[in-house]
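# Whatever this is, show me its structure:
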Amino acid sequence: MARLPEGLSLRLAPEDEYPHSPEAAGTYNESMYFNLFDPEQQVGGWFRIGNRPNEGYAEISVCLYLPGGPVAFTFGRPKISGNSAMDAGGLKVEVVEPFRHLKLGYRGKLLLLSNPFEMADPRAAFAANPQLDSEIQIDFEGISPMWGGETVKADGSPLDLDPEKSFARAHYEQHVAGRGQIRVGDFAFQIAGFGLRDKSWGPRTWQSIPWYRWCPMNFGRDFAMMISIVGRPDGAARMGGMVLKDGRYDEIVEAAIDSDWDDHGYQTALRAEVKTESGADYRVEGRILSLIPLRNRRTGPDGVERLTRITEGMTEYRCDGLVGYGLSEYLDQIEDGRPMGPDFRPPA
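The predicted structure follows:
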């Protein structure tokens, strides 16, 4: 991770793979996220479960990019009591061995979208498309060191956070390999490939960040990358991420992303340039193969409703003559109908 200010340190322990005791903030969130892309079949997906025990529900999302462009998707807010497990709404994560082996399973309905853009209006999308019985079982293997953790004070005590301005108290990521089985209705297939997982906990308000660009990608077991550019309220941006090469992480210290857009204002391609702590330079080109637009709405303490848009694109990446796969996740607060990200160029 980037160098921390004096008096702060980063803490991460195997027990952090398991649920923590929730703090008092009403917006406390503890979430686990996984993505996986099969380079041979050019299919993939991502999965998230986020417990909000103080609000009495979990956030779950399951998204599969199927052959030919359809997307199978669901989200929900199943009720939970407490924060004892990552298990809600048919989605379950089991820690077999911290930092090395985790299992993910889902059993329930998935909405089959031949046109994923319909999810811009979730109510209409769910009314117009079939929901199919589905089952997913995937084993994830850590293939990299851990990246991240919880920033704490010198004495080990937690930082003081404003819940309305916080996205996470702690966050870590790891590149992974995965293998398993997927069934959507009568369509079943094996999946094997590479991806990235993360975990975070602490107060989370989706509207606390003006915009971000998050691009995790894998070119194989020994070369992978995650590029992160996060907008700040003062107009600046925080650049970060890492490059996995030969089993080690090289910190990204500079990053820039330029994007192309379609008539809906969704990303269709990107070009990224990064520089690492070791002085290495990388140029990455991305082409979005399939994309689903999602949203989050929240009424703030001032009574004003705010809209957050998150576009999730399965992306083919090229770097140093290699071809890989991953995600381009673009989060933007929407103001006057326009995404806030500075690289957004509205259609001509």
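# For the rest of this, base every contact and every neighbour count on C-alpha atoms.
Fine.
# So residue 12 sits against residue 149, correct?
Yes. With contacts counted by Cα atoms under 8 Å, residue 12 reaches residue 149, the gap being 4.9 Å.
# what about those two, which has more around it?
A direct count of neighbours by other Cα atoms under 10 Å for residue 12 and residue 149 places residue 149 higher, at 21 against 16.
# helix or strand for the more buried one, which one?
strand 147-153 (DSSP states H and E).
# Can you give the contact residues for the helix or strand that that strand is followed by?
The first helix or strand that comes after strand 147-153 along the chain, using DSSP H and E, is strand 170-184. Outside strand 170-184, the residues that touch it by Cα atoms under 8 Å, 6 or more residues apart in numbering are 36, 72, 110, 132-151, 188-202, 221, 224.
# before we go on, could you also do this sequence so I can check it against the first one:
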Amino acid sequence: METKPGLQRAREKRNMDKPRLERPVVETIDHVTPSLLGAMLGNLAVTDFEAERIGTGQVGEVYRLRVRYSDEKENNPATVILKIASRDPRSRASGLSLGIYNVETRFYDELAPAVAATTTCVPDCCYSAYDKDSGSFALLLEDVGADALVGNDLHGATLAQAQLAMAELGRLHGALLPLVQQAENQWLVQEKRLNAAMFEELFHAFKGRYRGRVTPEHLLICEHWVQSFAWYMDATRQPNVMALLGVIHGDYRMDNMLFPAGGDQAKVVDWQLLSVGPLASDLAYFLGGCLDPADRRGWLRDLLQTYLDALTAATGGQPLVTPEQLEHDLRMNAFYGVTIAITSSILVRQTDRGDDMFITLLSRHCELVRDLDALVILPGAPVTGVKDWTPLRPEPQDELPHPAQENKYWSESWYFDFVDESQGIAGWVRLGLTPNLKGNWYTALVSRPGKPLLLLEDYAAPASSGSGHTLHIQVEHYEVTHDVAPGEELKTYRIRFSGKAAAYDTPDGVLRGDPASSADEDLALDLTYHSAGTPYQYRISPRYEIPCAVSGVVTINSQQTNLHEVPGQRDHSWAPRDFWSLDWVWSSFHFGSQHYHVTELRFFGGARMPIGYVQQTGGEVRELEGVVCRETHNNVAGDEGRLVSKMDMTVTPRGGEAVKVSVEPVGHAPLRLVSDDGRVSLFDRAWGRVRLEDGRTGVGWFEWNQNVLGGEQV
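Below is the predicted model:
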């Protein structure tokens, strides 16, 4: 299909306009006016338009716009497709933090014009814009027609559709191949976000949800793959493992294809997962997931040849690989679809159609693994649950600051808490370096039952003036120094804070955003944290935690409270942390010399992931296999001031019996966190008493990150 002349003019006009990051974006469809649409179309005289929502995207909204003009010229496009970010705050946050909005708009702006001479599978784009702060974006694309056939993963592809898909994929890969080596395209080298520990936890949630719908044979394939994932990732980083590397679509399947009337073309949409990778991963994903296994077995060799012929033609007529090399790469990437089916089913909102689709895709991809005998590339024979669970330890140098990453929400966090139940005082402190936000974060809170909560919060703190072993921040109303002595890494840490804190008569007012009763309370902390257990390094993220005995002085308006080896903990992390895209429950509590560090991550799709460990008396660390947290709030749903009034936890160490824990909050010290685009997270924190089934009691800190969507918490 030739480019529509009206869109061609608009695209040329767009290319003379401002850079992509400076062009106007569209927040919602209600913000689109005829004048804005006319400007996006290359200054056409738009008088009116009608918008119709199409598609069911999770992180974006797509509309067909029927456009009317003051000068009805033949070349003016009657309809166009507008794609914008989801108005759902959590979906938008996911799109922003994962970088997929940026990738898709950048593809249409920078790469799509370069491949237009080789393939017609990319819809013509006349406007693209992206706001890196809010995540808002706009894409104005050609409309291939309301009568175009939309691909369907569940129905699968016909032979004619599969042949079109393979031919277009070969042309696309060939057209994009020269762009990989260009310096300006290094953004295509995407960071691998999935590691072995996270994949295993997601698979654990997957089994819990779908065990009855997955055949034993396919479940065994999944278990073997999950157990071999770390080995595979290391092995495929070696040179020459794959014959063909280039730019991949990353989500090449029927749901992302349109077949215009006439049947001789395929249009490919949703370029959000574009990256550099093995070209055969796109092949494996389509051939495994979009074809009935019986059809695929009969069509496979012909379809691979169709792909090879198109690739060869697009790259100058000289074959890049032999059919045997392509089949090798296909086998090496046969598990790509298995991975996507497992992870996506847990990370997106659960629906009946989604469940059917993911189970169907998993079954088809497992059959591809069997047909290609891909299990032979993995080490050993299938096993069930055999793994080295030796706890990980941080290195002493991990105490020091780490190089920042470009992710907007990347932060490096040092956190400290303490509880002195006998004197009725507890507190927590956090320093967060956030180089890609408006400033660093510093929070210090002290809770005393029956007395006002003291709170210092600064989300625009200056950079630390210290270096190496010392972090130092000084502004007009507070000064803070965090330091660890050389040679004392992972053993001893000291924090000093002095400044003016706000006082809140009731902590629920913090969650509502109420004004403080006083803003001029003197607060000083001079605390030393002595490690009282084994430092533990998390598997899924660069983070470690250390149970501690805390000593020092808390001074409030000249009144001192001396602490002597009271229970507490400290942790240090350096990774992206988006408070507004994920809910969780975190806790650290102590029974004498036994310490629990328990986290339950709560995903958008309803799945929950357990993380953490229990340190037995004597320092033995046992990681957790299961965590279930059920909290009760003291206010009705929808009240942003609601606090957790109690919580029951079931904690299961690996290879051990489940332990039931009841939590009674004593004092709350929460925060109301507001992102730069207006999203709100109610960050309830409380210290309290805990009781085990055997009657033992202890104390600790608990944290509930609760996102607010449309005025209600989820």
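# Let me see the TM-score of these two.
A TM-score of 0.83 describes the superposed chains when it is computed by TM-score structural alignment, normalised by the length of structure 1; 315 aligned residues with a Cα RMSD of 2.4 Å.
# circling back to that earlier point, and the buried ones among the contacts of strand 170-184 of structure 1, selectable in PyMOL?
Buried residues within the contacts of strand 170-184 of structure 1, by 16 or more other Cα atoms under 10 Å, are selected in PyMOL with:
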select buried, resi 36+72+110+132+134+135+136+137+138+139+140+141+142+143+144+146+147+148+149+150+151+191+192+193+194+195+196+197+198+199+200+201+202+221+224
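# Give me the distance between the strand holding residue 149 of structure 1 and the centre of its chain.
Counting by Cα atoms, centre = their mean, to the nearest Å, strand 147-153 of structure 1 is centred 19 Å from the centre of its parent chain.
# any idea of the angle it forms with strand 170-184?
Here the directions of strand 147-153 of structure 1 and strand 170-184 differ by 150 degrees (axes from the mean of the first three to the mean of the last three Cα atoms, to 10 degrees).
# Aligned to residue 588 of structure 2, what sits in structure 1?
Here residue 588 of structure 2 is matched to residue 216 in structure 1, going by TM-score structural alignment.
# And the strand holding residue 149 of structure 1, what does it pack against?
Taking 3 or more Cα pairs under 8 Å, 6 or more residues apart in numbering; DSSP states H and E as the contact definition, the neighbouring helices and strands of strand 147-153 of structure 1 are strand 8-11, strand 170-184.
# How about residues contacting that strand?
Under Cα under 8 Å, 6+ apart, the answer for strand 147-153 of structure 1 is 1, 7-12, 158-159, 169-174.
# Helices - which of the contacts of strand 170-184 of structure 1 land there?
Judged by DSSP state H, the subset of the contacts of strand 170-184 of structure 1 located in helices is empty.
# Can you show me the helices along structure 2?
Taking DSSP H as the criterion, structure 2 carries its helices at 5-15, 34-40, 89-98, 100-106, 112-115, 159-176, 196-210, 216-235, 279-289, 293-314, 323-332, 336-347, 352-371, 508-512.
# out of the ones you listed, deepest packed?
Among the helices of structure 2, helix 279-289 has the highest mean neighbour count (mean count of other Cα atoms under 10 Å), at a mean of 27.
# who does that one touch, helix- and strand-wise?
Using 3+ Cα pairs under 8 Å, 6+ apart as the contact definition, the elements that helix 279-289 of structure 2 packs against are strand 245-248, helix 293-314, helix 323-332, helix 336-347, helix 352-371.
# Just want the angle from it to helix 323-332.
In terms of direction (the same axes, to 10 degrees), helix 279-289 of structure 2 departs from helix 323-332 by 70 degrees.
# whereabouts in structure 1 does helix 279-289 of structure 2 align?
The aligned range for helix 279-289 of structure 2 in structure 1 is empty, by TM-score structural alignment.
# got the angle between that helix and helix 352-371?
Computed by the same axes, to 10 degrees, the angle separating helix 279-289 of structure 2 from helix 352-371 equals 110 degrees.
# hang on, the earlier thing: wait, which of the helices and strands packed on strand 147-153 of structure 1 is closest to residue 25 of structure 1?
Among those, the nearest to residue 25 of structure 1 by Cα to Cα is strand 170-184 (14.6 Å).
# In structure 2, what stretch matches that closest one?
Correspondence between strand 170-184 of structure 1 and structure 2 is established over residues 542-556, with TM-score structural alignment as the criterion.
# Surely residue 63 of structure 1 and residue 48 touch.
No. Shown here, residue 63 of structure 1 and residue 48 do not form a contact pair, counting by Cα under 8 Å, at 9.1 Å.
# So residue 458 of structure 2 sits against residue 438, correct?
No. Under the criterion of Cα under 8 Å, residue 458 of structure 2 lies out of contact with residue 438, with a separation of 11.1 Å.
# Tell me which of the two has more neighbours.
Summary of the neighbour comparison: residue 458 of structure 2 and residue 438, criterion other Cα under 10 Å, with residue 458 having more neighbours (15 against 12).
# so who does the nearest residue to the more buried one once chain neighbours are set aside touch?
In space, residue 458 of structure 2 comes closest to residue 442 once its chain neighbours are excluded; the distance is 5.2 Å by Cα to Cα, 6 or more residues apart in numbering. Under the criterion of Cα under 8 Å, 6+ apart, the contact list for residue 442 of structure 2 reads 429-432, 456-459, 461.
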